[in-house]
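Novice: give me coordinates for this.
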Amino acid sequence: MPGSTVLDLSLILVLFVALVNGYRSGLLQSLTGIVGAVAGGVAAFFVVPLVGSWVPAAQWRTPATIAVAIVLVLIGHSLGTSAGGMVGRRKKRSPLGAINRVLGAVFAAVASALVASMVAFSIGSLGIPFLSPAIASSTVVSGIDSFTPDPVKALMAELRSVAVQQGLPRIVDAFTGPTPDAAEADTSSPALAVAAQSVVRITGTAYACGQSQSGSGFVVSDGRVITNAHVVAGVGEPVVETPTGETMAGEIVYFDPVDDLAIISVPGLGALPLTVGANLPAGSGAAADGYPFGGPYVSDPTQVISIGTINVADIYGQDPTPRQVYTLASDVQQGESGGPLLSESGLVVGVVFAKASNTDNVGYALALEEVQPVISQAPGLSSPVSSGTCVRG
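Specialist: From the prediction side, this is the model:
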């Protein structure tokens, strides 16, 4: 039986039990228990990304992660139920009768769905090869997710990033001009909408550093995805997710910590390769596509401030070397690393990889001189390579 089917059946059972218990107890009696479960879900949302660093044995990390999430929710529900026990007994015979029971059932089901969504998002974002695809393919999770507004999902991802604490490379003193205003451009063109279908979210866990990592990437040939090396550094088996929800584990077949580029092999990935264009001159409008904080997909309008040679350290902060880099009017966030810089016609013109350390609204992308040679190699890369040492956030 597929993992997503097992998950769906389990979630349906949980929601049914919550519905029945809510109806039997009524809103007033079950309220505190539900609030406690939600509190436990919130705790699990933040704690789950940290569990891997607490468990030394690799084979026990995934079971421990799932167990911690379940235990925290159960503890929260138990404490909430105990705290409200006295109130519940006094209100056992509520004058609201059937209305109270129906409201209790509805509230319990909705709250349970919220908890399930939070825990599923947190566990799914860890990039566990067999678990993340099951969560992404779950009909129940997808149904709950469809009712969650994108701003709420983006906020959840940003809050979770506080616990994850994965860093984004910063370039010091490369930009010395005044702080640019955020770029204003139309990123809803048909060409960019088509290109968006090939921009993927990448997640994985670097157990040596005790952290989950997320970033962006894009398809460059059949079953090959390019991203930044720092996104997958120390990750054994990254998970790639397309905008349609297709989620697959991949293998790292190219890893360059100096130029901060990596290629992931994902045989059978349905997304089509993007077309490479030409470098954009200063003043050009563009779009920086990706998944900030590992949350929903965004296409950020940006403008090319300049393109030229900048000395950039490797992903470990050592040995600066000259590279052709775009300086962008863009507020690059963790999670957008590895995403494409696209022209207004939807062509790849660079790879987003860093932000300025001394100026707001300034980001950086590798120009095609750095990216094109790696993209050209991608179709012939098939042998797994080491992903190096993880970069502590």
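Novice: going by C-alpha atoms from here, please, whenever you check contacts or count neighbours.
Specialist: OK.
Novice: now do the SS call for the spatially closest residue to residue 343 that is not a sequence neighbour.
Specialist: Spatial nearest neighbour of residue 343, excluding adjacent residues (CA to CA, 6 or more residues apart in numbering): residue 286 at 4.8 Å. Three-state assignment for residue 286 (DSSP: H, G, I helix; E, B strand; the rest coil): strand.
Novice: let's see this one next to it:
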Amino acid sequence: MNDAPTVYLDHAATTPMVPAAVAAMTAHLADVGNASSLHASGRRARRVVEESRETIAQALGCRPGEVVFSSGGTEADNLAVKGLYWSRRAADPARRRILSSSVEHHAVLDPLHWLAEHEDADLELLPVDRHGRLDVAALAASIERDPASVALVSVMWANNEVGTVQPIAEVVALAAEHGIPVHSDAVQALGSLPVDFAAAGIDAMTISGHKVGGPLGVGALVVRREIELTALVHGGGQERDVRSGTLDVPAVAGFAAAVELAVKEQADHAVRVAALRDRLVDAVRRAVPDVVLNGPEPGRGALDRLPGNAHFSFPGCEGDSLLMLLDARGIECSTGSACSAGVPQPSHVLLAMGRDAEEARSSLRFSLGHTSTEADVDALAAAIVPCVERARAARA
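Specialist: Purely as a prediction, here's the structure:
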């Protein structure tokens, strides 16, 4: 058994809770009261929820009433794309088209495919360049072909696999010319990039607690008050009547504390983890000369790539095998593959970027966060050569 301390390089999957979020959450774990109840205990719970809503709104540049709490990013993405599509179709049956990028997270892609299969949506997944950046000209051409038929546009703020930051301002400008609402999954962007809902001009934005040092199981859809959404979950009419259900008050409090801290420390955090990321990229390239870095080159532009993301393809390796070899040495990261029915599938993101299936299956993502250190990077640098050699030998 490996007794060395774990080197955690998978912050894009989930990041440790920050002390402020732990304190805010545990302060309310023993409290009694449903935030929908009218008695004193219920009013106290409601006060915690509304103060948390105000904290998040102030941090994100939106109005408190625009913050709709959810169980996390996946539910918020589903509410955004399904709720927008259904409400727009109800108002105008001709609005069947949904435009999105080909590199979205499955929390967006899967509900979009479901709408295409079950709700008569006409889904268009737009191409990206070799770095994973949306082809804005293709979006413009698709909109102009028949703008009156477009129900919504959904483009993520930053990619969860290769870290590419998308041209949201350009997307919004194109859609706004025709009054088309824009949703953006900002789960990976929040805390790593400047995120201002009002300044961005988008209509709906997804965020998640556990990606910014908050608890699991809580997130939000930030959505403009003027936007009509059809509810996914019906019941007590909570959260503007678009997301019914009793709110998890302790989790909401922890979520708000994490968001507030992440936004406050974003600039310093980005500088620190970008320096660590650059150190990691240099170390891996020196150790494995034929490694391929996927996504924009670090330093090409500070806002082109998430500061804590390093995504590589290792020629001659199976990503899953390399991951397990690193894991045996106490180094935790993630593979670029998804698993369907127990069978590894090549990353749809890398395939959309023009990589072949073999390159896609040889990829690993290393993502840094608030607990990452130079020692973590150095541990990976020391382990990567023997692990790559063993992975290549196993495949051969």
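Novice: any idea what the TM-score is?
Specialist: Put the two chains on top of each other and the TM-score (TM-score structural alignment, normalised by the length of structure 1) is 0.27; 169 aligned residues with a CA RMSD of 6.6 Å.
Novice: one step back: touching, the residue nearest to residue 343 of structure 1 and residue 303? I think so.
Specialist: Yes: between residue 286 of structure 1 and residue 303 there is a contact under CA atoms under 8 Å: 5.7 Å.
Novice: which of those two has more neighbours?
Specialist: More crowded of residue 286 of structure 1 and residue 303, by other CA atoms under 10 Å: residue 286, with 31 against 27.
Novice: distance check, that one against residue 219 of structure 1.
Specialist: 19 Å (CA to CA, to the nearest Å).
Novice: show me what the helix or strand that contains residue 115 of structure 2 is packed up against.
Specialist: Following DSSP states H and E, one finds residue 115 of structure 2 within helix 106-118. For helix 106-118 of structure 2, the packing partners by 3 or more CA pairs under 8 Å, 6 or more residues apart in numbering; DSSP states H and E come out as helix 73-91, strand 122-126.
Novice: outside of it itself, list whatever touches it.
Specialist: Identification of contacts with helix 106-118 of structure 2 by CA atoms under 8 Å, 6 or more residues apart in numbering yields 73-75, 77-78, 81-82, 98, 121-123.
Novice: give me the next element, helix or strand, following the longest helix along structure 1.
Specialist: Counting by DSSP state H, the longest helix found in structure 1 is helix 3-51. Sequence order places helix 61-83 as the next helix or strand after helix 3-51 of structure 1, per DSSP H and E.
Novice: angle of that next one against helix 3-51?
Specialist: Going by axes from the mean of the first three to the mean of the last three CA atoms, to 10 degrees, helix 61-83 of structure 1 is angled at 80 degrees with respect to helix 3-51.
Novice: so what does helix 61-83 of structure 1 touch, helix or strand wise?
Specialist: Applying 3+ CA pairs under 8 Å, 6+ apart, we find helix 61-83 of structure 1 packed against helix 3-51, helix 98-124.
Novice: mind doing that once more with 10 Å?
Specialist: Helices and strands touching helix 61-83 of structure 1, by 3 or more CA pairs under 10 Å, 6 or more residues apart in numbering; DSSP states H and E, are helix 3-51, helix 85-90, helix 98-124.
Novice: contacts only, for residue 286 of structure 2.
Specialist: 280, 381, 385 (CA atoms under 10 Å, 6 or more residues apart in numbering).
Novice: how far away is the second one from residue 395 of structure 2?
Specialist: Same thing as residue 381 of structure 2. Look at residue 381 of structure 2 and residue 395 of structure 2: by CA to CA, they are 22 Å apart.
Novice: the more surrounded of those two?
Specialist: Ranked by neighbour count (other CA under 10 Å), residue 381 of structure 2 and residue 395 place residue 381 first, with 20 against 11.
Novice: which SSE is that one in?
Specialist: Using DSSP H and E, residue 381 of structure 2 falls within helix 374-395.
Novice: show me what counts as buried in that helix.
Specialist: Residues 376-377, 379-381, 383-384, 387-388, 390-392 are the ones in helix 374-395 of structure 2 that count as buried (16 or more other CA atoms under 10 Å).
Novice: which helices and strands does it pack with?
Specialist: Using 3+ CA pairs under 10 Å, 6+ apart as the test, helix 374-395 of structure 2 ends up in contact with strand 7-8, helix 266-287, helix 319-328, strand 331-332.
Novice: which helices and strands does the helix or strand that the last one is followed by pack with?
Specialist: Under the assignment DSSP H and E, the closest C-terminal helix or strand after strand 331-332 of structure 2 is strand 334-335. Other helices and strands packing on strand 334-335 of structure 2, by 3+ CA pairs under 10 Å, 6+ apart, are strand 309-313, helix 319-328, strand 363-367.
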